[in-house]
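Asks: Give the three-dimensional model of this entry:
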Amino acid sequence: MRLLYRHSPWRTLFTGDALPDPASLSPLLAPLADALSRLGPTPSLAAARAWQCELVDALKRLDLPAWRISQMISDHDQGLYRQAIAMSLDEMQASGWGPPPRPFCVLVLGSVARHESLLAPDQDNAMIIADYPDALHTQVDGYFQALGERFTDHLASAGLPLCQGHVMARFPMWRKRLCEWDAQLAIWSAERRVKRVQQTNILLDFAPVYGDEALAIALRDRALSRLKQAGGFLDEMASLLAETPVALDRLGRLHGDDKEAPQHGALNLKRQGLMPLVSAVRLLSVLHGCRSVDTRLRLTELVSAGVLQCEEALTLHAAMSRLQSLLLTTQHRRLGAGGLADNWIVLGELDETERTLLRLDLKAIRRLMGQARAGTGGSLH
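Replies: The predicted model follows:
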C-alpha cells in the first residue's frame, strides 16, 4: 500500500511549553528563525496570536504545503490554549481558589482538534471533569466554571473570538463530568433529531489540550461504543450531509449557494468544500469504529478497514490539500492587506487550471458524500 500519511518533525515545533530557540535552528530554516526572533521567547498571548500571519509567511518561504502549515497553525493554537489555561489556573491559585478539586481535561473541538485550522478560527472547546458525588456539584463545578470563563476570556482578548454558538467550556452544555458526557451522548443518539446530530458532530472532533488525557480516551471509547449501535441516529447524520452540498450545480459547474456572499462569483469554500469532506469522512469513521480525529488520519484508517481504496483516499487527500491551499492563500493575502480573514474565495480570481481542479475535487467529495449517505463500505464509483 502506498504511504498515505507521514508524521513530520515539523510537528514538534510547538508541542512544548517554550517556543523553539531561533539559534538552535538550521541555517536552512532562516525565515522561521527570523520570525521567531522578532516574536521573542516569552510573547504575550495577543502577540503570539497576531504573529501567526508572520509564521505562515515564513513557512510559505520554506515551501511547506498549505496542509502542513495548517497543522502547524493548529499546533500553535493549541499552545495558546495551554498558555491561557495555565495562566488562569495561576490566577485562581493566587486569588484563593486553590488547586483543581478534581482531575479534568480541556478539549479543543473542530478544525483545531483536527489539525486543520487556518487563519480565521473562533473558539470551540469543552471540558471533562472526573466523576464526583452530586453533593459536591456546587463546589466542584463552580471551580471549573470559573476556569472556563477565565481561559476563554484570555483567548478572546488575544484574538481568538468567543464562539457565537456558545460551544465553550464556560457553559454547562460543554462542561460535564465523564458520567454526564456519557449520559448526554445517550440522549443525543437516542432519536433522529437534527440539533442533536449537529451537537454530536461538534463533540466527535475533539482532542485533549490540557489536563488528564485518560478522561479524553474514556470519552472516545464511550462515544464510539454508543454511536455504533444508534442506527436511526446515524441515518439522520447521513441525511444531514445533504443540507450542505458542495459548490457544484447539477451539471457539475462551480456554483456557490449565495448565502451571505460578499460579492458576485464568491463561494464559501469551507462551508461548501472542506466541511462536506470532513463531515462525510467523520460519518464513515463512526460507522467503522475509527478513532482518529484528523481527516487525513481518518482516511488512512478507512483504507486499512477496507472502506476506501488507497487511490480513492489519495484523491481525497489531494483535494483537501488544494482546498486548504486556496483558502490559506486568500486569507493570508487579505490579512497582509489589512483586511479580515474569512472563508470566501472569488471564482474570477482563479485561473482556468485552478477552476478545473476545483471542479474535480468537489466532484470527488460529492462521490464520497454519496457513499457516506448510503452507509456502505464499497467503492466511491
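Asks: from here on, contacts and neighbour counts on C-alpha atoms
Replies: Fine.
Asks: Is the residue nearest in space to the middle of the chain in a helix, a strand, or coil?
Replies: The chain has residue 111 as the residue nearest its centroid, 1.4 Å off, counting by Cα atoms, centre = their mean. Three-state assignment for residue 111 (DSSP: H, G, I helix; E, B strand; the rest coil): coil.
Asks: Excluding chain neighbours, give the residue nearest to it in space.
Replies: With sequence-adjacent residues excluded and distances taken as Cα to Cα, 6 or more residues apart in numbering, residue 111 is closest to residue 117, at 4.8 Å.
Asks: I'd guessed that neighbour sits against residue 73; true?
Replies: Yes. Counting by Cα atoms under 8 Å, residue 117 does reach residue 73; the two are 6.3 Å apart.
Asks: And the nearest residue to residue 245 once chain neighbours are set aside, how far from residue 240?
Replies: In space, and not counting its chain neighbours, residue 245 is closest to residue 272: 6.1 Å by Cα to Cα, 6+ apart. Remark: distance between residue 272 and residue 240 (Cα to Cα, to the nearest Å) = 14 Å.
Asks: One more: residue 330?
Replies: Counting by Cα to Cα, the gap from residue 330 to residue 240 is 29 Å.
Asks: likewise residue 341?
Replies: 28 Å.
Asks: ditto for residue 149
Replies: 32 Å.
Asks: Residue 35 too?
Replies: 43 Å.
Asks: And the two? Which one has more around it.
Replies: residue 35 (19 against 16; other Cα atoms under 10 Å).
Asks: and this one, so I can compare the two:
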Amino acid sequence: MSESAMKEVNLQSIRAASDPEGLGSARLEEQTRLYEGFATTNIGVWNRLVGELHDAVMSRATEICERQLMKEGFGPPPAPYAFIAFGSAGRNEQTLWSDQDNGLVIEENGDPAAKDYFAIFGPRLSHILEKSGYPPCPGNVMVSNPLWRKTVKEWGRQLENWRSELGWEQVRYLMIAADMRHIAGDGSLSAAFRRVMHDVFERKSSPEQDLGAAVLRNTVRHKAALNVLGQVITEQNGEHAGDFDVKYGLYLPIVNAIRYLAVVYGVSGSSTLERLNQLNQLEAVPFRWLELSQKAFYTALRFRSLASYKEEGGVLSGTGFLPGEWLRKKEIRSELREALGTVKLMYRTLQRQQRYAERKWL
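Replies: The predicted structure follows:
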C-alpha cells in the first residue's frame, strides 16, 4: 500500500459499531489495513493515523457503555464526565497493540447517585475496551480503578498528596498524570484537571521537596542500552534471548528525559514531540540536542511498531522486543546504535544536573 493511500483512517465502521464485539472487529479490520501499509508510510504520518484509530475506538466505547447502562435501567450519566488517557495513549504515541491506560474526571454536582453510577460505569467501560482489543494495564492505571476515577476536587487532593510525599511511586503517579489527554466527554473537565495539575506542579517548595529534582531521580534510573564498547545490549535469557527491548531500552528513556525537561520548564504539551517543540521555542536546551532527540524518538517509534507481536482471539498484543534477526541487519543495527548514542548523551546531561542538584542540598 502506498503512502498516498494512507492519508486517513476509515472510521465509518468504528463509529457505527453497536456492541463491544462489533467495535473490536471494526478495529481489527482497520488496524490490519494500517499495518499492511507500515513499511511505506512516514513514521510521523503513521503515528497520527494510529492515534486517530485509537481515539475513535475509545470514544465509541464510552458511547456503547452509556447505552448499555441506559438499557439496564441506570439511566444517563448523572453528572458530566471526561474520559482521559494516560501513558502512550495520553502522549498520542500508541502502537497498534497498546494496552489500557485511562481514567475519568467527573463533575462535582452534589448528586450522591453519581458516585454509584460511575462505580459501575468505570469497570464496564474497561471491560468494553478489553473486548475491543485493549489488554488491561499491568499497573492497573484504568478507569475501573477508583484511584484513577475522581471528581476535579478529588483529583486536586490526590495530586497534592502525591506532590507532598515524592517517593518513587508518588513521582511515578505524577508523571503518569502529566501525560493526560482528553479523549471523550466534557472537555472542560479535562481542562480543569490540567489546570489543577499545573498549580500542583508549579507550587513552590523547599529544596528537599523540589518536584524537578524528584523527577530527575526517577528518570536517571534508566540507562542507554549500550555497553562500554558501544554494543547494543540485548536480552540474555528467556524467550527473548538475543532480542532488544525497544520499550525500556530506547523508547521510555527518551520519553522520560523529555518529560523531565517539560516539568522543569513548565511545558504543557502531553506528547513527546509537542514537548520537544515547546522546549525549542523556549530555547531551553541546545537546538542540536533537540534535533538529535527528535531523530532518536522517531527511530524509537518506528522500532516499537517493528517489534514482534502475537494475535490471540483477534487481539494483537506486542512483546516490545525487536527480534534478534532484525539486529543482524546492518542498517537496523546502525540506526539503533545511533539512537542509543543520543540517549546516552541525554542521560549524561541529566546525571550532571542531578549531581549539581544534590550539591545544592548539602
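Asks: Can you pull the TM-score for these?
Replies: TM-score of the superposed chains, computed with TM-score structural alignment, normalised by the length of structure 2, equals 0.85; 342 aligned residues with a Cα RMSD of 2.8 Å.
Asks: Remind me which helix or strand the residue nearest to residue 111 of structure 1 belongs to.
Replies: Under DSSP states H and E, no helix or strand contains residue 117 of structure 1.
Asks: Aligned to it, what sits in structure 2?
Replies: Applying TM-score structural alignment, one finds that residue 117 of structure 1 aligns to residue 94 in structure 2.
Asks: give me the number of residues near its match?
Replies: 20.
Asks: Return the residues in contact with it.
Replies: 47, 50, 51, 88 (Cα atoms under 8 Å, 6 or more residues apart in numbering).
Asks: Residue 85 of structure 2 - how many residues pack around it?
Replies: 28.
Asks: now the closest residue to it other than its chain neighbours: how far from residue 161 of structure 2?
Replies: Nearest-residue entry for residue 85 of structure 2: residue 102, 4.2 Å, with adjacent residues in sequence omitted and distances by Cα to Cα, 6+ apart. Per Cα to Cα, residue 102 of structure 2 is found 20 Å from residue 161 of structure 2.
Asks: who's more crowded, the two?
Replies: Between residue 102 of structure 2 and residue 161, residue 102 has the larger neighbour count (other Cα under 10 Å), namely 29 against 13.
Asks: Tell me where the stretch 251-381 of structure 1 has strands.
Replies: With DSSP state E, counting those that start in this stretch as the definition, the stretch 251-381 of structure 1 shows strands at residue ranges 266-268, 344-346.
Asks: Kindly compare burial across these and name the winner.
Replies: Of the strands of the stretch 251-381 of structure 1, the one with the most neighbours on average (mean count of other Cα atoms under 10 Å) is strand 266-268, at a mean of 23.
Asks: That strand - contacts with which helices or strands?
Replies: strand 344-346 (3 or more Cα pairs under 8 Å, 6 or more residues apart in numbering; DSSP states H and E).
Asks: against structure 2, where does the strand it packs on fall?
Replies: Strand 344-346 of structure 1 maps onto residues 321-323 of structure 2, going by TM-score structural alignment.
Asks: on that earlier part again, ok, the contacts of residue 94 of structure 2 in structure 1, which still hold?
Replies: Of those, the ones still in contact in structure 1 (both residues aligned by TM-score structural alignment, their matches' Cα atoms under 8 Å) are 47, 50, 51, 88.
Asks: Throw these into CSV and include distance to residue 339 of structure 2 and secondary structure, thanks.
Replies: Formatted as CSV, those follow (distance: Cα to Cα, whole Å; DSSP: H, G, I helix; E, B strand; the rest coil):
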residue, distance to residue 339 of structure 2, secondary structure
47, 18, helix
50, 23, helix
51, 23, helix
88, 19, helix
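Asks: Tell me who's in contact with the closest residue to residue 346 of structure 2 other than its chain neighbours.
Replies: Spatially, and ignoring its direct neighbours in sequence, residue 346 of structure 2 is nearest to residue 257 (7.3 Å; Cα to Cα, 6+ apart). Counting by Cα under 8 Å, 6+ apart, residue 257 of structure 2 makes contact with 219, 346, 347, 350.
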